[in-house]
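Asker: need the 3D shape of this:
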Amino acid sequence: MAALWAGLLGTPSAPAQAGAVTVTDDSGRQVALAQPAGRIVSLAPHLTELLFAAGAGARVVGVDQHSDYPPAARHITHLGSALQLDLERLLALQPDLVVIWQSGGGAAMIDKLQSLGLSVYRSDPRSLGDIATSLERLGRLAGTEAQAARAAQAFRQALHELRRQHAGKPRLRVFYQIWHRPLMTVNGEHLISAVMDLCGGDNIFADLPTLAPQVSTEAVLVADPQVIIASGRAVERPEWLQAWLKWEALAAVKQESLYVIHPDIIQRHTPRILQGAEQMCGYLDQVRRKLDSRGAGMPKR
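Answerer: Below you'll find the predicted structure:
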């Protein structure tokens, strides 16, 4: 797996070759360019990462304010966010292509960008496999198909290996906490839920209709998760994760199964999500060992 992280970003590919390109984005719309994009604006951190991984980093001329990885992205012109975008500065960059996260509050901005005659690629990955597909599509749009194909294949191989390692393990009830005020989680359609499933975890709020719903403390207590995983905003353990300790009857508290994963490697739709998956799977394996040592039974697939 270490070779995957080192190789996915790689070095910029050769200049894009002339020729019309067409791809279908995650909304089902076709994005057609007269030739591969030489000037790209990215309005989401995961898209900036994907573009670099696909060999198109040298073509990125503008990014949103949260794009900070790889380190080279910090030195690219920042344009604000999809909700508060410096349109004048964006237009001055004369992009051939703008890539944006559809579920990240970008719907109104997409309409605005298109009304200005800009080509827009909508990203909205919902499965782990969608990450590899996104690499391939972005590589085609940027004319860096060879590196994008290598990155996509490396991702698929690493994902397959993780699935093989964790197939058939006893299932655990998992609560993933995005934030505390309000208390927020993810539903079964979210990519993080797919990571849980990969590791043998069942999302206790999978059936909720909203992608990132608000929930109550009472609902968490009723579902009685065996594992609680929090993200927060940094590497440090968020203080609000410790707040669950007062609920001593909660299975996750009794088993001392409160964990943290840095949001950048679990909440961004990029190849680095497999690092987050490795971490989550490791946590769930720790809980299984605790339960085995206590003679507690667990359901299997």
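Asker: rest of the way, CA atoms for contacts and neighbours
Answerer: Noted.
Asker: where along this protein do the strands fall?
Answerer: 21-24, 30-33, 40-42, 60-63, 77-78, 97-101, 120-123, 172-177, 179-180, 183-184, 201-203, 227-230, 258-260 (DSSP state E).
Asker: helices and strands around the third one, which ones?
Answerer: What that stands for is strand 40-42. Packing partners of strand 40-42 (3 or more CA pairs under 8 Å, 6 or more residues apart in numbering; DSSP states H and E): strand 60-63, strand 97-101.
Asker: how about JSON lines for these, with mean neighbour count added?
Answerer: As requested, the helices and strands packed on strand 40-42 are exported to JSON lines (neighbours: other CA atoms under 10 Å):
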{"stretch": "strand 60-63", "mean neighbour count": "24"}
{"stretch": "strand 97-101", "mean neighbour count": "23"}
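Asker: make JSON lines out of the ones you listed and add distance to residue 124.
Answerer: Formatted as JSON lines, the helices and strands packed on strand 40-42 follow (distance: least, CA to CA, whole Å):
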{"stretch": "strand 60-63", "distance to residue 124": "18"}
{"stretch": "strand 97-101", "distance to residue 124": "6"}
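Asker: quick one more, to check against the first:
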Amino acid sequence: MLATLLGSTAPLWAFEQTFCATDDQQLNLCLPAPAQRIIALSPGITEQVFAAGAGGKLVAAVSFSDYPEEARELPRVGGYNRFDLEAIVALKPDLLIAWSEGNPAEQLSQLKALGLPVYHSDPDSFDDIASAIERIGKLAGTADAANTAAAHFRQGIAELAQRYADAPKVRVFQQIWNNPLMTVNSDHMISKATELCGGENIFADLGKLSARIDLEAVLAANPEAIIAGGMGEENRDWLDAWERFDGLTAVQRNNLFFVPPSTLQRPTPRLLDGARLMCQHLETARARR
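Answerer: Prediction:
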């Protein structure tokens, strides 16, 4: 049986404290030794593990785990929304890192019932991302690398916050899907990155983290800039579709900006790259007034 304290009554002093971490469900997980066989259950978590200096300890990941390049070579154990439980068990992991919001709760419960150590990583703020890297580093025994990566991320975010603290606001529509048309509210990391750059999310008050939106609502709101990803890291077709709405300020000023979706939609250190690019785009929009 793989060692885990999940549900155990064993005292914490029985384990090395450096291999303990409290996850984002406020559950404490301790390992008897640094994790050597890790499975990441979302593409974002795969990136977090590599950022923590523990990519070499990954034995599998889920579909669409494509960054860094080495992640493409990892065996797959299904998708983030449906795992291959037999494949996971056969790999004998000593740490599973889960995404509570996207992973099926029933399957996570099954993995825990099998005695597998499950750690939940669900960062929803910039500091949470840095903390996630640090905590994964504790469990994997790569704390030095993880702490360095976390510090770099925090410093980069702080620099952007200082630089754009007094920047004139730009009203932004953030498009995360095209059919149906979807956007995010103020709680989403994309919206927080928008605010970091001095942008104002025109749908910040929506009740759901991500939601469908009517085309008419976007036209009525008349954003100064539209920022979108696409069906790939270089596909800006979604933006091209807005060109026919020449009454929009964003179209009139050519403020239709592309940001590779994985740099904004995954809670990883690459969010700093996405935020920097977004800030540049919003500076361009200000210059076009």
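Asker: out of the helices and strands packed on strand 40-42 of structure 1, nearest to residue 169 of structure 1?
Answerer: strand 97-101 (33.9 Å; CA to CA).
Asker: give me the nearest residue to residue 238 of structure 1, chain neighbours excluded.
Answerer: residue 232 (6.0 Å; CA to CA, 6 or more residues apart in numbering).
Asker: for the counterpart of that neighbour in structure 2, give its distance to residue 217 of structure 2.
Answerer: Matched to structure 2 by TM-score structural alignment, residue 232 of structure 1 sits across from residue 230. Residue 230 of structure 2 sits 21 Å away from residue 217 of structure 2, going by CA to CA, to the nearest Å.
Asker: of these two, who's got more company?
Answerer: Higher neighbour count among residue 230 of structure 2 and residue 217: residue 230, with 20 against 11, using other CA atoms under 10 Å.
Asker: ok, that one - contacts?
Answerer: Contact analysis of residue 230 of structure 2 by CA atoms under 8 Å, 6 or more residues apart in numbering lists 176, 177, 236, 237, 238, 260, 261.
Asker: just the buried members of these?
Answerer: 176, 177, 236, 238, 260, 261 (16 or more other CA atoms under 10 Å).
Asker: any chance of JSON lines for the residues you listed, columns distance to residue 150 of structure 2?
Answerer: Below are these laid out as JSON lines (distance: CA to CA, whole Å):
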{"residue": "176", "distance to residue 150 of structure 2": "27"}
{"residue": "177", "distance to residue 150 of structure 2": "30"}
{"residue": "236", "distance to residue 150 of structure 2": "31"}
{"residue": "238", "distance to residue 150 of structure 2": "33"}
{"residue": "260", "distance to residue 150 of structure 2": "22"}
{"residue": "261", "distance to residue 150 of structure 2": "21"}
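Asker: out of the residues you listed, who's nearest residue 186 of structure 2?
Answerer: residue 176 (13.8 Å).
Asker: still on that earlier bit, lining up the contacts of residue 230 of structure 2 with structure 1, which overlap?
Answerer: Retained in structure 1 by both residues aligned by TM-score structural alignment, their matches' CA atoms under 8 Å are the following of the contacts of residue 230 of structure 2: 176, 177, 236, 260, 261.
Asker: check these and tell me the two furthest apart.
Answerer: For these, and using CA to CA, no pair is farther apart than 177 and 260, which are 12.8 Å apart.
Asker: okay, and the common contacts of these two?
Answerer: 229, 230.
Asker: what's the local residue count around the aligned residue in structure 2 for residue 137 of structure 1?
Answerer: Under the alignment (TM-score structural alignment), residue 137 of structure 1 maps onto residue 135 of structure 2. Residue 135 of structure 2 sits with 24 neighbouring residues when counted by other CA under 10 Å.
Asker: and residue 135 of structure 2, what does it touch?
Answerer: Residues in contact with residue 135 of structure 2 (CA under 8 Å, 6+ apart) are 21, 22, 23.
Asker: quick one: map the first one onto structure 1.
Answerer: Matched across to structure 1, residue 21 of structure 2 falls on residue 23, judged by TM-score structural alignment.
Asker: so how far is residue 235 of structure 2 from the residue lying closest to residue 173 of structure 2 once chain neighbours are set aside?
Answerer: Closest residue in space to residue 173 of structure 2, ignoring its immediate chain neighbours: residue 226 at 4.8 Å, by CA to CA, 6+ apart. Distance of residue 226 of structure 2 to residue 235 of structure 2, computed by CA to CA: 15 Å.
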